[in-house]
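> coords please:
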Amino acid sequence: MKLKPLQSSLLPAAVPHDGGTLRVATYNIHKGVRGLGPRKRLEIHNLGQAMEAFDADLIFLQEVRAFHTREARRFDRTHFGWPEEGQAEFLAPEGYEAAYRSNAITRHGEHGNALLSRWPMGDVGHHDVSDHRFEQRGLLHVPVAWAGGTVHAVVVHFGLVHRSRVRQVQRLARFIEAEVPAGEMLVVAGDFNDWGERLDGPMAELGLHRASAPGARRGDSLTFPSLAPVFGLDRFYLRGLACRSMLVPRGSNWARMSDHLPLVAELMAAPGVAG
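Okay, the predicted model is just below:
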């Protein structure tokens, strides 16, 4: 199979966009910056190339910044510089729409979740699911017109404590019941921080099943830490869709851009779901 050209990306060429296959990617981009102290480096421009390489219909992003005054000053002196626009808009490939909502306010800026879409978006919604004042978390909800129907995309970044994540699943359940019609397709994707692999059951109770390619092994979808991944923190949970294939791009270039690796999947409408 022909590979995409981002050096060691291991990304296969996307299938033709005939309306039957939905390619999706989820990626925690670590605010576009890596390293500490004098070795801190700006990766947002490399991440822009990654978005192009995905050739995805929907890209679910976490730890995205609209602004950060201190980092903007620091990297303004570098060759490429800090982007003038927000990171979601900067990363969106030509022809894509970008939706962004902030989750957390910090001393010098903020960060949140974003969705980049090749297909037309509806109204952008945001729901606060913060469990305590030390972790500000939110859901980004965007209905997307695809294949004659609607796919509801929900971008999540759950908390670091298991009890918090369970409560966030409960809040997700109430959000879906209130905002997502029962017969429409749904993808909930992002960084679930589920180190102990304990959320599949609670998510299944909502009618959301973790995407897994036919014949896949557990190690095929490990994304964290990017240098030597041992945890599958980044996931897709589906309703009304089935997973055809899934891969994690690997290699030194991907490992340097974020502490997470991206996860890419090709989906199709489940049997009996109108598209």
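
> every contact and neighbour count from this point should use C-alpha atoms.
Noted.

> would you map the strands across the stretch 151-275 of the chain?
Using DSSP state E, counting those that start in this stretch, the strands of the stretch 151-275 of the chain run over 185-191, 209-210, 234-239, 241-247, 263-269.

> and these as CSV, adding mean neighbour count and distance to residue 198?
CSV is the format used below for those (neighbours: other CA atoms under 10 Å; distance: least, CA to CA, whole Å):
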stretch, mean neighbour count, distance to residue 198
strand 185-191, 25, 14
strand 209-210, 20, 12
strand 234-239, 25, 13
strand 241-247, 19, 21
strand 263-269, 22, 19
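
> so which of the ones you listed is nearest residue 48?
Set against residue 48 and scored by CA to CA, the strands of the stretch 151-275 of the chain come closest in strand 263-269, at 15.9 Å.

> okay, angle between the closest one and strand 185-191 too, please.
170 degrees (axes from the mean of the first three to the mean of the last three CA atoms, to 10 degrees).

> quick check: angle from strand 263-269 to strand 241-247?
150 degrees.

> thinking again about what came up before, switch the strands of the stretch 151-275 of the chain over to TSV; also include distance to residue 32.
Formatted as TSV, these follow (distance: least, CA to CA, whole Å):
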stretch	distance to residue 32
strand 185-191	16
strand 209-210	27
strand 234-239	17
strand 241-247	22
strand 263-269	17
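
> this one next, for a side-by-side:
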Amino acid sequence: MPLKILTFNIHKGFNWNNTKYTLKRLKKALTHIHPDIVFLQEVVGENKKHQKKFDKWIDRQFEYLAQDLWSDFSYSNHAVFDFRNHGNVILSKYPILNTEVQDISTNHYEQRALLFSEIQIEDKILHTYCVHLNLLHKDRIKQYEYIKDFVQSKSDNHHPILIAGDFNDWNQKASEHFLNIDNLYDAHKFKHGFYGRTFPTLFPLLKLDRIYTKGFHILDAEVFKNKHWKSLSDHLPIYIEVEFK
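As a prediction, the model looks like this:
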């Protein structure tokens, strides 16, 4: 049974330079693709200033995006400020059995979390992880190790795994740390021999976003990079199709 998977940093529902509110168009784009599981980063839970500034502002963006499309979702409300908060989201057509949020912040300036959800798909329990990592490599090294240890603590080598999100991995070091997790591969690199270029949208040069998989056959992997997708955020989404082994 093929599964459609997508990861996307939605930039809080704004285009690359914060001049256009894109959340409704973003939902239409997701509706057209209608992946089975979606990993999102920078999803707003609340922004009191934007409530006053924008007539059609939508808080709890994850509920708006999930409505009528995905029956289950999980949200990590980890980036909390005086008037706003945002976090990672997993949207699923299949039942989410359990969710945990792990704080992986390494400094006072970047509030980061690892969102873990177990998803029941027929007779299998899929382990899913949504991440948004730090900007500095020295901080990401700590986060790589934490994620690796947490993933291994949850897995008995029988569960298929998806680890997806914005790794901010401009120097392409993440995979070196995850290679200790047996048979875990970046889907795009496995399929094409290189990581997908996802940032910035206008001239995507950096390979920041990933979908790591274990226990799947990779059928397809691509970066959506037409004009429509480029207009929705400062990142481009990565899309893959997989089948359980």
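
> re earlier: out of the strands of the stretch 151-275 of the first structure, the one nearest residue 50 of the first structure is which?
Closest among the strands of the stretch 151-275 of the first structure, once you apply CA to CA, is strand 263-269, at 11.6 Å.

> which residues in the first structure does the helix ranked longest in the second structure match up with?
The residue-count maximum for a helix in the second structure (DSSP state H) belongs to helix 137-154. Taking TM-score structural alignment as the measure, the first structure aligns residues 162-179 with helix 137-154 of the second structure.

> how far is the matching stretch from where the chain is centred?
18 Å (CA atoms, centre = their mean, to the nearest Å).

> among the strands of the stretch 151-275 of the first structure, which is nearest residue 64 of the first structure?
strand 185-191 (12.1 Å).

> how close does the closest one sit to the second structure?
After superposition onto the second structure, strand 185-191 of the first structure sits on average 0.4 Å from its aligned residues (mean CA distance after the TM-score superposition for the first structure).

> and the corresponding residue of the first structure for residue 218 of the second structure, what does it touch?
The alignment partner of residue 218 of the second structure in the first structure, by TM-score structural alignment, is residue 243. Counting by CA atoms under 8 Å, 6 or more residues apart in numbering, residue 243 of the first structure makes contact with 211, 212, 213, 214, 265, 266, 267, 268.

> any idea how far the first one is from residue 123 of the first structure?
What that stands for is residue 211 of the first structure. Counting by CA to CA, to the nearest Å, the gap between residue 211 of the first structure and residue 123 of the first structure amounts to 26 Å.

> compare the two (neighbour count), which wins?
Neighbour totals were compared for residue 211 of the first structure and residue 123, and residue 211 leads with 22 against 9 (other CA atoms under 10 Å).

> ok, now which ones touch the equivalent of the more buried one over in the second structure?
Superposed on the second structure with TM-score structural alignment, residue 211 of the first structure falls opposite residue 187. If a contact means CA under 8 Å, 6+ apart, then residue 187 of the second structure has 210, 211, 212, 213, 218, 221, 240 as its contacts.

> quick one, what contacts the fourth one?
Applying CA under 8 Å, 6+ apart to residue 213 of the second structure gives the contacts 160, 161, 162, 163, 184, 185, 186, 187.

> hmm, residue 194 of the second structure is touching residue 188, no?
Yes: with contact defined as CA atoms under 8 Å, residue 194 of the second structure reaches residue 188; the gap is 6.7 Å.

> in the longest helix of the second structure, what counts as buried?
Under the neighbour-count criterion of 16 or more other CA atoms under 10 Å, helix 137-154 of the second structure has 137, 140, 141, 143, 144, 146, 147, 148, 151 buried.

> stretch 40-48 of the second structure too?
Neighbour-count burial for stretch 40-48 of the second structure [16+ other CA under 10 Å]: 40, 41, 42, 43, 44, 45, 46, 47.

> closest to residue 131 of the second structure among these?
residue 41 (7.5 Å).

> do you know how far that closest one is from residue 167 of the second structure?
Taking CA to CA, one finds residue 41 of the second structure at 10 Å from residue 167 of the second structure.

> identify the contacts common to these two.
Common neighbours of residue 41 of the second structure and residue 167 (CA under 8 Å, 6+ apart) are 131, 132.

> quick check: residue 50 of the first structure is in a helix.
Yes: note on residue 50 of the first structure: a helix contains this position according to DSSP: H, G, I helix; E, B strand; the rest coil.

> aligned to it, what sits in the second structure?
By TM-score structural alignment, residue 50 of the first structure lines up with residue 29.

> wait, what's in contact with its match?
Residue 29 of the second structure neighbours (CA under 8 Å, 6+ apart): residue 229.

> and residue 156 of the first structure, what does it touch?
So residue 156 of the first structure contacts 62, 113, 138, 139, 140, 188, 189, 190, 191, 192 (CA under 8 Å, 6+ apart).

> how far apart are the longest strand seen in the second structure and its match in the first structure?
Ranked by residue count and defined by DSSP state E, the top strand of the second structure is strand 37-47. In the superposition with the first structure, the average deviation recorded for strand 37-47 of the second structure is 0.4 Å (mean CA distance after the TM-score superposition for the first structure).

> name the next helix or strand downstream of that strand, please.
helix 48-53 (DSSP states H and E).

> once aligned, what mean separation remains between the helix or strand just after that following helix and the first structure?
Using DSSP H and E, the helix or strand that follows helix 48-53 of the second structure in sequence is helix 61-66. On superposition with the first structure, the mean distance recorded for helix 61-66 of the second structure (mean CA distance after the TM-score superposition for the first structure) is 0.8 Å.

> for the next helix or strand after helix 61-66 of the second structure, name the packing helices and strands.
Next helix or strand after helix 61-66 of the second structure toward the C-terminus (DSSP H and E): strand 72-80. Counting by 3 or more CA pairs under 8 Å, 6 or more residues apart in numbering; DSSP states H and E, the packing neighbours recorded for strand 72-80 of the second structure are helix 61-66, strand 84-92, strand 96-103, strand 113-121.

> any chance of those in TSV, plus distance to residue 1 of the second structure?
Formatted as TSV, these follow (distance: least, CA to CA, whole Å):
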stretch	distance to residue 1 of the second structure
helix 61-66	23
strand 84-92	16
strand 96-103	19
strand 113-121	10
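
> of all these, which one is nearest residue 17 of the second structure?
strand 84-92 (18.2 Å).

> and the closest one with strand 113-121, angle?
20 degrees.

> residue range for strand 84-92 of the second structure in the first structure?
Using TM-score structural alignment, the partner range for strand 84-92 of the second structure is residues 109-117.
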